[in-house]
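Student: can't give you the sequence, but here's the structure:
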């Protein structure tokens, strides 16, 4: 192909690709989660297809899709609906003054010994009236934001249903035809075969580790924390459990940001057994759960450093919203994988240049003298 034609083709390819991506952007979340679920549940689809003798890929994909709907989508919808109702009740209690974080803070400070009051004054935490007003105003703003998000979800029901339909429709074809799509996608990447295989393997590993591992661990910690809050009679246990599940996605902080202050409140206000039980449960059950489940679900070789996970998760959520807790670590892992491949790519490039130079040098060398 002549150079002008090839460059024109590349320009056309870039233009139509950008136009197509811009068309898909309104449903990027549905497409993204369809691909993520396809990567996670593709082993189930292959196992079902093997049990059927490889004769009905469509039926195997449909049964896998049905399992995904029953064990993932329907429970998430139920939790989301219950959470919306609880957020609305939480907002009404804060707005009416039944739930007053400033009052709780005042009770904690009043129960502390006098020696601690001077320490709080040095940090500007001794002005009870000011701190109480700030906590009450902050709690009201947070509850208003949560209530607004719940209303937005209700108003965008049609868009949610359409996105869910697109995700399920795409997921069926990705499960059925995924084995044929992967080799075609690999051929489109202009890299060495070993590099392409490594990047695709890293992508699948990180997606499975992030979703299968981190989400299962976070959901388990949130469930156990919510059940303990229910046992201790704390209002809004579902809301606090979901909050602990989200915070569990962040290493080094986790669910202790929720159950820790509650345990301290119990201890300083005289509810000793509630505080001791919550601390023991948080440390021995919720805290150790990550160390027990992560090696099983994620694996030691696939785990990113905790500081990378923390930064990439926060950065991904700030850029992509809720989907960023998967997109952020995924981009971080792919970036680290590319830099790991960089020395090999440089070495292969230098070897190719040397092979190109040697024939040129041999052709420019003077001819050997004739034999005597």
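Tutor: Received, thanks. Quantities reported herein were computed from a predicted structural model and do not represent experimental measurements.

Student: Please make it C-alpha for all contacts and neighbour counts, starting now.
Tutor: Noted.

Student: Contacts only, for residue 18.
Tutor: Not one residue lies near residue 18 by CA atoms under 8 Å, 6 or more residues apart in numbering.

Student: mind redoing it with 10 Å?
Tutor: Shown in contact with residue 18 (CA atoms under 10 Å, 6 or more residues apart in numbering): 12, 24.

Student: sec struct for it, please.
Tutor: Recorded secondary structure, residue 18: helix (DSSP: H, G, I helix; E, B strand; the rest coil).

Student: now it: how far from residue 8?
Tutor: Residue 18 sits 15 Å away from residue 8, going by CA to CA, to the nearest Å.

Student: ditto for residue 212
Tutor: With distances taken as CA to CA, residue 212 is found 44 Å from residue 8.

Student: Between these two, which is the more surrounded one?
Tutor: Each of residue 212 and residue 8 had its neighbours counted (other CA atoms under 10 Å), and the higher figure belongs to residue 212 (17 against 12).

Student: which residues does the closest residue to the more buried one other than its chain neighbours contact?
Tutor: Leaving aside its sequence neighbours, residue 212 sits nearest to residue 297 (CA to CA, 6 or more residues apart in numbering; 6.8 Å). Residues near residue 297 by CA under 10 Å, 6+ apart: 208-214, 216-217.

Student: Any chance of JSON lines for those, columns distance to residue 72?
Tutor: Below are these laid out as JSON lines (distance: CA to CA, whole Å):
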{"residue": "208", "distance to residue 72": "15"}
{"residue": "209", "distance to residue 72": "17"}
{"residue": "210", "distance to residue 72": "15"}
{"residue": "211", "distance to residue 72": "12"}
{"residue": "212", "distance to residue 72": "11"}
{"residue": "213", "distance to residue 72": "14"}
{"residue": "214", "distance to residue 72": "15"}
{"residue": "216", "distance to residue 72": "11"}
{"residue": "217", "distance to residue 72": "15"}
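
Student: here's the one I want to compare it with:
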């Protein structure tokens, strides 16, 4: 749904050669999506190795941070940490280093499984591109077959399909745009504040931004505490101000504009649907949750008579023509 308009424009320029247009769209997707993703992943691997190396050689300000935090903790909190052997910076850092070392040993001992997983990922990736080609090429025809087989009136089918397409497109575009914006801005803010691993933290914030309300705060709040605890007051104040104001505006303005405008759903419903979808379906729930909610509202409006057929009684003629063209190739 996101790249089908791109394919249609390419097909028009190629003289209605639908198969070639779908193939060129696949190439564009690989260039603008997977190539940057591969570059980011390589940078993440480098920064993860850097963080691990610093933990191994104690090349961090971790003891200073923990000592400063412990000095401000209430007595019951210090007792709780002492009961779990976490009453000193050395103990905490040693446990982190041990965990990182065990993780590295596990990965080294599982080289065969990693290779097998890499092979499986490569095969799955190839199958995905193969299916994506045919979905781009024959997708409109398949959708038309599904619509024609549904025992509903033409208007109801068109209304539900339009709602499905609008919500899926808006949710993916809106969520991805917000995630990229928060990740890029967050990583930039960490770089300005002098924090190591800005690309790593930016990528984590982009992923966590899929969770409404909390999102990137899971990363930047501990970072701000770290900066204040190490005496870097202006950097800590900058992180707090930047994320509260700039990132807050991105999340509270950009997300409703991109998602709520097209879906015509209130913000609280988008929040509940997203959280519920991710709870049940995992990462895919950020699309499935709002999609189910929007289709439920659409069916409710149709059954309650709030939506009327008006002058529309047939499936859109332009869509039918596109479906026929995709079938003829």
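Tutor: Looks like it arrived, so ask away. As the structure is a computational prediction, the values presented were derived from the model and not from experiment.

Student: In the first structure, where's the longest helix?
Tutor: Counting by DSSP state H, the longest helix found in the first structure is helix 324-364.

Student: What strand or helix carries the counterpart of residue 159 of the second structure in the first structure?
Tutor: Under the alignment defined by TM-score structural alignment, residue 159 of the second structure is paired with residue 198 of the first structure. Assessed by DSSP states H and E, residue 198 of the first structure sits inside helix 193-207.

Student: which bit of the second structure covers the helix or strand just after that helix?
Tutor: Next in sequence after helix 193-207 of the first structure, counting helices and strands by DSSP H and E, comes helix 216-231. Residues 177-192 of the second structure are matched to helix 216-231 of the first structure when aligned by TM-score structural alignment.

Student: average distance between that stretch and the first structure?
Tutor: Comparison of stretch 177-192 of the second structure with the first structure after fitting gives an average deviation of 1.5 Å (mean CA distance after the TM-score superposition for the first structure).

Student: which residue sits closest to residue 291 of the second structure, ignoring its sequence neighbours?
Tutor: Leaving aside its chain neighbours, residue 291 of the second structure sits nearest to residue 167 (5.9 Å; criterion: CA to CA, 6+ apart).

Student: next one: residue 143 of the first structure
Tutor: For residue 143 of the first structure, ignoring the flanking residues on the chain, the nearest one in space by CA to CA, 6+ apart is residue 91 at 5.1 Å.

Student: you'd agree residue 140 of the first structure is up against residue 98?
Tutor: No. Under the criterion of CA atoms under 10 Å, residue 140 of the first structure is not in contact with residue 98, lying 11.9 Å apart.

Student: quick one: which of the two has more around it?
Tutor: For the pair residue 140 of the first structure and residue 98, the greater number of neighbours falls to residue 140 (22 against 10), based on other CA under 10 Å.

Student: how much space is there between that one and residue 150 of the first structure?
Tutor: Residue 140 of the first structure is 15 Å from residue 150 of the first structure, where distance means CA to CA.

Student: again with residue 341 of the first structure
Tutor: Distance, residue 341 of the first structure to residue 150 of the first structure, using CA to CA: 45 Å.

Student: which one of the two has more residues nearby?
Tutor: Under the criterion of other CA under 10 Å, the comparison of residue 341 of the first structure against residue 150 puts residue 150 first, with 19 against 15.

Student: and the more buried one, how far is that from residue 160 of the first structure?
Tutor: Distance, residue 150 of the first structure to residue 160 of the first structure, by CA to CA: 13 Å.

Student: Look at residue 49 of the second structure and say how many residues are nearby.
Tutor: Neighbourhood size, residue 49 of the second structure [other CA under 10 Å]: 12.

Student: For it, pull up the helix or strand it's in.
Tutor: helix 35-56.

Student: and that helix, how far from the first structure on average?
Tutor: On superposition with the first structure, the mean distance recorded for helix 35-56 of the second structure (mean CA distance after the TM-score superposition for the first structure) is 3.6 Å.

Student: who's in contact with residue 128 of the second structure?
Tutor: Taking CA under 10 Å, 6+ apart as the test, what residue 128 of the second structure contacts is residue 122.

Student: and the end-to-end length of stretch 284-301 of the first structure?
Tutor: 25 Å.

Student: does the corresponding residue of the first structure for residue 124 of the second structure belong to a helix or a strand, and which?
Tutor: Matched by TM-score structural alignment, residue 124 of the second structure corresponds to residue 163 in the first structure. Using DSSP H and E, residue 163 of the first structure sits in helix 157-188.

Student: so that helix versus helix 193-207, what angle?
Tutor: Helix 157-188 of the first structure runs at 150 degrees relative to helix 193-207, counting by axes from the mean of the first three to the mean of the last three CA atoms, to 10 degrees.

Student: Centre of the chain to helix 157-188 of the first structure, how far?
Tutor: 19 Å (CA atoms, centre = their mean, to the nearest Å).

Student: Pull out the buried residues from that helix.
Tutor: The neighbour-count check on helix 157-188 of the first structure (16 or more other CA atoms under 10 Å) flags 163-164, 167-168, 170-172, 174-176, 178 as buried.

Student: hang on, the earlier thing: counterpart of the residue nearest to residue 212 of the first structure in the second structure?
Tutor: Match for residue 297 of the first structure (TM-score structural alignment): residue 258.

Student: Could you do residue 67 of the first structure as well?
Tutor: Here residue 67 of the first structure is matched to residue 28 in the second structure, going by TM-score structural alignment.

Student: isn't that match right next to residue 133, touching?
Tutor: No. Applying CA under 10 Å as the test, residue 28 of the second structure and residue 133 come out as separate, 12.0 Å apart.

Student: between those two, what contacts are shared?
Tutor: With CA under 10 Å, 6+ apart, residue 28 of the second structure and residue 133 have common neighbours residue 22.
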